[in-house]
Structure formats: C-alpha cells, structure tokens
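Please find the sequence and the predicted model below.
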Amino acid sequence: MKDQHLPVTVVGSINADLTVSVARRPGPGETVMASGGGISPGGKGANQAVAAALQGAEVRFVGAVGDDAHAAPATAVLRSAGVDLDAVESVPGATGLAVITVDGSGENSIMVIPGANAAVDAGFVGRFRDTVAGAGIVLLQGEIPASGFRAAVEAATGRVVVNLAPVVEVDRDALLRADPLMANEHEAGLILTQLGHDGEAAVAAGPEACARALVDAGFASVILTLGAAGALVATPDGSERVDTPSVTPVDTTGAGDAFAGACVARLAVGDDLVSAARHAVRVGAYAVTGHGAQDSYPGPGAELPGQE
C-alpha cells in the first residue's frame, strides 16, 4: 500500500574505514605504493542506514562503537543523515575497523576487524527490544554476532530484510524470516551451502537458477544483486530482471549497501519488490561514481543515473 511510512530499524555494524588506493593489488610478498589512508565512516549496518535515511526513510540504529578516537568519525554521517542513534552505545575498546584497498578499476578488497560490533550480541539487542519491535522493517547484515542477529529477528514484529554479508553462520529459522533476502551471487551460493544445498552448482547454473534455489530453500523473496548487470527479483511466483544504468565506476566500496538501504527505503513507503529494486539500482550506480561508502551516497534531490 502506497503512502505508508514504516519506520526502519537497522541492527548492525558501525566501522571506521581506512581506505588506500593502489594501481593494482600487490602479489604475495610484494610492496606497492599507495595513496589515501584517511578515515571515513563505514560498516555495512551504518552504510545501509545512511542510504535509507538519505532516501527519506525514518531510521533508528541499534549498534555499538568503541571509546576511542574513531567513534566520532564513524558516526558522523549517521548523525548528519538524521539516523536516530539513541540505541547506539559506547563500549570499552576499539570501534570496528575496515581496511579497504581500491585498485585502478574501482574494485575493492575489504578486511574487517569487528571491534565494538562484537558486543552486539543477544543481551545487547535485548536491551533495545522495543526499538526493534516498534519497526515496520528490521534490516540486518552479517557483521554482528549470530546471537544478536537471532535476537533481532525474534524481537521483530514487522518485515525482516536480510543482507547476510559477510556470510556467517546464523540460526536457520531466523535467516529464513528474510523477506527479501538480499545477496550477490557469491553470497547466495554460500547461503545455499549453509542451508544444506549445493551452492556451487546453483551459482554455476546462473542467476535465475540460483535465485530459484533460494526461494525453494524457503525464502519468501530474494533479490540477487548482479553488479553492472543489475539485479534479479525472485518470489515463488517467478522472477524479473532489473537493469542498472551504465556508469563509469570510480570506487565500488559500499555500492551494495547503497542498494540495500535504498531498496528498504522504498519498501517502507509501499513499493513492491521490483519497483524498489529499480530505484535501488540507480542509487547503487550513483554510489560507484564517487569515492568511499557513505560519502558517495545521493542525498534528497540528487539526480540519479537513468532517472527519467
């Protein structure tokens, strides 16, 4: 139903991103010169929350930062985007840290140190049960402990959306509450394997077969993100491809998070899955034309690629 404005709660990670740019990734034992080295806000949960808020959603966040110098820059864009941080706690130790390498083609490699995100377990989430239960949509990723993931799903009274990235072992029943499950093809294969299916064979058979395998495994709906090839939306009734605008990528860091957050923002106002994905691919395409994650996301009124 259109004209609804469901509140969104993101239960997830907050990181400080340390980004370096290289012409090419070094081989084993090799040293290459790099540039950058600055700290910017990141974390899959925070990225998706920012993307959703910038697309007009009312967003609350459940998560943790450390009591170190990285906590302030890690939450700066969450604050400026208007995300409610009342359920974000400071815990002893370091804020989560991601070390990101971006090569000359804009592709990235990311290593994540959980830091304070490891505190977001069942007990932590339980203290903010009302924040989760009061949401029309609860959005989850894979950068918090599995017990926290399960507690968030159990507390949810609204729609549960999951982007299990990275793919970690989580409770099967909690994972299958996802509607939709968002994943790229690699993640989809790992999720199928986790559920006891032949993930490698499903991925090898192509996106449609992979999405169908996930639906057959018990998911109410699935959105496969396919990079420059767009996305694929699948339900028990069938599947539909969603094309992405053609752009020249500068940095793909956080593009999948931009897609996820934008998609949830449109679901929150009543869009169907395909319409939400059509908007989200344009937001994702916009994001890859800028540097970094949250800093590259479009704000209100931005002209998106492919926008009519």
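Yep, it's here. Residues are numbered from 1 along each chain as shown.

from here on, contacts and neighbour counts on C-alpha atoms
Fine.

Going by secondary structure, the closest residue to residue 123 other than its chain neighbours is in what exactly?
With sequence-adjacent residues excluded and distances taken as Cα to Cα, 6 or more residues apart in numbering, residue 123 is closest to residue 148, at 7.5 Å. Using DSSP states H and E, residue 148 falls within helix 146-155.

which outside residues touch that helix?
Applying Cα atoms under 8 Å, 6 or more residues apart in numbering, the contact partners of helix 146-155 are 11, 120-126, 129-130, 132-133, 138, 140, 142, 160, 168-171, 174, 177.

rewinding a little: count the neighbours of the residue nearest to residue 123 for me.
Using other Cα atoms under 10 Å, residue 148 is surrounded by 23 other residues.

In addition, the following structure is provided for comparison:
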Amino acid sequence: MPAKVVVIGSLNMDLVTRAPRLPRGGETLIGQSFSTVSGGKGANQAVAAARLGAEVSMVGCIGSDAYGQQLRNALLAEQIDCDAISIVDGASGVALIVVDDNSQNAIVIVAGANGALTPAVIDRFDSVLQAADVIICQLEVPDATVGHALKCGRELGKTVILNPAPASRPLPADWYAAIDYLIPNESEAAALSGLPVDSLETAETAATRLIGMGAGKVIITLGAQGSLFADGKGFQHFPAPQVHAVDTTAAGDTFVGGFAAALASGQSEAEAIRFGQVAAALSVTRAGAQPSIPTLSDVQAFKAP
C-alpha cells in the first residue's frame, strides 16, 4: 500500500505576473505576462506528495466562487482525496505573485476561505487523520487550527511535519513538543529563532535553538545552498543539485511534499532529504506553482550535471 500523507492547510488561486524586477514602494512596472495557477502551500504540498508516490488526503476550505471549484478539480486530477475539503460561502484564498527575471518572487496572500478552517473542522475529519502515516501543516490557515492539528497528530502517534511558512514571528511555545520535523527556510528560521540565518554556521546556531525550544528535528532549507539537518546530536549539510532556475515558486512546498512522501514510504531521513531536494531542484526549472512540481518518474530519472 502507498504511504498515506494527510495535508492540513491552504488552497489558493495564484495570480502570477512576471516582471523584469520586483517593484519598489509606490512604483508601477509593466509586466511581461499574467496567469492564474492553482496553489496555496497546503495544496502545493499535497500535489507534491501525490506526484512523488504517496496516497494523499487534503483537509482545507475553499470558497463558493469559481476559483474554489478550480482548486478542488486540480487536486482531484492528481488522485488526491478531497472529501475533507469544505466549501464555505464567499471567496477562495488568493495569492498575488510577482516573479522577476532572476526567478525571485514576492507574494501577498489573502486568506479568503482558508480562514474558515477551524479546529472544529479538523475534528470532523478525525478519521482522515487516523489513517495517516504523516501529517503536514503550514501557517496559511488560522494559528488555532494549526496548533490543534499538531496536537491531534501527536496524540494519534503520527509523524508530524510543520512547514512554518509564512513565518514572521516565533511560534507558540507549546507547539514544539508536537513537531517531529520542523522545516523552515532561512528567513523563517530567523523569525522563529530570533537569530540571523545567512550562512551554514548561523543556520546551525538557529537549528540548535529551535531544537532547544522542543522541536524533534529541524531541516532548514537554504535554497541553492541545499539544506541543513539537525537532530540535537549533530548536523548534516546536504548540498543542492545544480540546475538552471526559472521560477522558485513552490520549491519549498515541493521539498516538503517530497520529503514527506519518501519518509512515509520507509526511506531514511537522509534519503528523504535528498529525494526532496531533487524534486525541489526540478521544480525551479519550470514556471508556476503546481505545474512545476515533478513526478516520481522525473525524480528517478534525474541525473546531476
């Protein structure tokens, strides 16, 4: 049987424009293109886990608008179980994304229906959580819901992953004990730890602090510099595969989904990290969020240059 991954989180319609560079405050730029693409960190991670070999269920909320139906259909097309996706009156979540010629992006999120994902909704789908091998959460839904989902995962004895994105402040102290794998990027690790993260050495210091706060294990993703794994006993640096980046949107989500799928299937932590890194590297060679996420066969066929 395939490994079972449950993703609790956001579904957003991404409104994506490309421009030569990111605009400065008060500035208007002429864009090069515009597209609407299914996204949201939760949905992206669900798609990644599904394409990379896991059986996936998504727990979230969409609006009663046209975007909501498109978001649900995009997951159904990936054979993702959508029975735990609730439809609420009003608008679905959206993300406004600008991508520059250096493949860097700036994103503004409007929660919309994602704000209706409450602890009570999580409780309604307790049977979905019970069937999971791995549970993944992020921070694009209400904090109370994230905290409740982490606690439920811990009580059920599941492997719990928190991708603290987007993060601009420390997490509630009582969350850490429920987290098996905390997976921030550099800026998120800095926000959570209160320490600068701008090198491998400073990442080690931040990871040590996060483990001291109670997280089981920490993986800090470092973009082109790879990732750092810390478990309280030591550190391991995993260099990133070298590729030509086109668009970094959803690279972090691809890593999280790939790591979860590999871990749930019985791969070791090191194997799962390398698997997630190859998947993320492939994703940045393609434009868009969910359209950029590779399949299991893509990852298996990848050969580093």
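Cool, got the structure. Just so it is clear, the model here is predicted, and its values are computed rather than measured.

re earlier: is it possible to mark the buried ones in the contacts of helix 146-155 of the first structure?
Buried members of these, scored by 16 or more other Cα atoms under 10 Å, are 11, 120-122, 124-126, 129, 132-133, 138, 140, 142, 160, 168, 170, 174, 177.

Mind checking which of the residues you listed are in strands?
11, 138, 140, 160 (DSSP state E).

ok, the second one - contacts?
Right, residue 138 of the first structure. Contacts of residue 138 of the first structure (Cα under 8 Å, 6+ apart): 8-11, 132, 152-153, 156, 158-161.

let's see it at 7 Å
Residue 138 of the first structure is in contact with 8-10, 132, 156, 158-161, counting by Cα atoms under 7 Å, 6 or more residues apart in numbering.

ditto for the last one
If a contact means Cα under 7 Å, 6+ apart, then residue 160 of the first structure has 137-139, 153, 177-179 as its contacts.

Now a ChimeraX select for only the buried ones of those residues.
Those of the contacts of residue 160 of the first structure that count as buried under 16+ other Cα under 10 Å are selected in ChimeraX with:
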select :137,138,139,153,177,178,179
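
would TSV of the contacts of residue 160 of the first structure with distance to residue 257 of the first structure be doable?
Below are these laid out as TSV (distance: Cα to Cα, whole Å):
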residue	distance to residue 257 of the first structure
137	16
138	15
139	11
153	20
177	20
178	16
179	17
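
Would you map the helices across the first structure?
Using DSSP state H, the helices assigned to the first structure run over residues 44-54, 71-80, 122-127, 129-133, 146-155, 172-175, 185-194, 199-204, 207-216, 255-267, 273-287.

compared with the second structure, how much does the first one deviate?
Looking back up the chat, that one is helix 44-54 of the first structure. Mean deviation of helix 44-54 of the first structure relative to the second structure after superposition (mean Cα distance after the TM-score superposition for the first structure): 0.3 Å.

Flag every buried residue along that helix.
Judged by neighbour count (16+ other Cα under 10 Å), helix 44-54 of the first structure contains these buried residues: 44-54.

what does that helix correspond to over in the second structure?
Using TM-score structural alignment, helix 44-54 of the first structure lines up with residues 41-51 of the second structure.

any idea how far residue 22 of the first structure is from residue 257 of the first structure?
The gap separating residue 22 of the first structure from residue 257 of the first structure is 23 Å, by Cα to Cα, to the nearest Å.

higher neighbour count, those two?
Neighbour count, other Cα under 10 Å: between residue 22 of the first structure and residue 257, residue 257 has more, with 30 against 18.

mind checking what that one lines up with in the second structure?
Using TM-score structural alignment, the equivalent of residue 257 of the first structure in the second structure is residue 253.

Report the contact partners of the residue nearest to that match when sequence neighbours are not counted.
Nearest residue to residue 253 of the second structure, sequence neighbours excluded (Cα to Cα, 6+ apart): residue 45, at 5.0 Å. Contact analysis of residue 45 of the second structure by Cα under 7 Å, 6+ apart lists 253-254, 256-257.

if we go to 8 Å?
Contacts of residue 45 of the second structure by Cα under 8 Å, 6+ apart are 7, 253-254, 256-257.

How about residue 181 of the second structure?
Residue 181 of the second structure touches 160-162, 215-219, counting by Cα under 8 Å, 6+ apart.

Among those, which lie within strands?
Short answer: the contacts of residue 181 of the second structure in strands (DSSP E) are 160-162, 217-219.

of the residues you listed, closest to residue 28 of the second structure?
residue 162 (36.2 Å; Cα to Cα).

Next one: the residue nearest the centre of the first structure relative to residue 213 of the first structure, how far apart?
Nearest to the mean C-alpha position of the first structure, by Cα atoms, centre = their mean, lies residue 257 at 3.7 Å. Per Cα to Cα, residue 257 of the first structure is found 23 Å from residue 213 of the first structure.

same check, this time on residue 7 of the first structure
31 Å.

ditto for residue 277 of the first structure
20 Å.

what about these two, which has more around it?
Neighbour count, other Cα under 10 Å: between residue 277 of the first structure and residue 213, residue 277 has more, with 30 against 20.

residues touching the counterpart of the more buried one in the second structure, list them.
In the second structure, residue 277 of the first structure lines up with residue 273, judged by TM-score structural alignment. The contact partners of residue 273 of the second structure, taken as Cα under 8 Å, 6+ apart, are 238, 255, 259.

Produce a PyMOL select command limited to the buried residues of these.
Here is the PyMOL command that selects the buried residues among the contacts of residue 273 of the second structure (16+ other Cα under 10 Å):
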select buried, resi 238+255+259
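
Show me which of the contacts of residue 273 of the second structure is closest to residue 88 of the second structure.
For these, the minimum distance to residue 88 of the second structure (Cα to Cα) is 29.8 Å, reached by residue 255.

Give me the nearest residue to that closest one, chain neighbours excluded.
Closest to residue 255 of the second structure by Cα to Cα, 6+ apart is residue 276, at 4.3 Å.

just to revisit the earlier point, nearest to residue 289 of the first structure, of the buried residues of helix 44-54 of the first structure?
Nearest member of the buried residues of helix 44-54 of the first structure to residue 289 of the first structure, counting by Cα to Cα, is residue 51, at 15.1 Å.

correct me, but that closest one touches residue 258?
Yes - the pair residue 51 of the first structure / residue 258 is scored as a contact, 5.3 Å apart, by Cα atoms under 8 Å.

Now list whatever residues contact both of these two.
With Cα under 8 Å, 6+ apart, residue 51 of the first structure and residue 258 have common neighbours residue 297.

quick one on the thing from earlier: what distance do you get for the match of residue 277 of the first structure to residue 100 of the second structure?
28 Å.

Same check on residue 126 of the second structure?
42 Å.

got it, and residue 264 of the second structure?
From residue 264 of the second structure to residue 100 of the second structure the distance is 35 Å (Cα to Cα).
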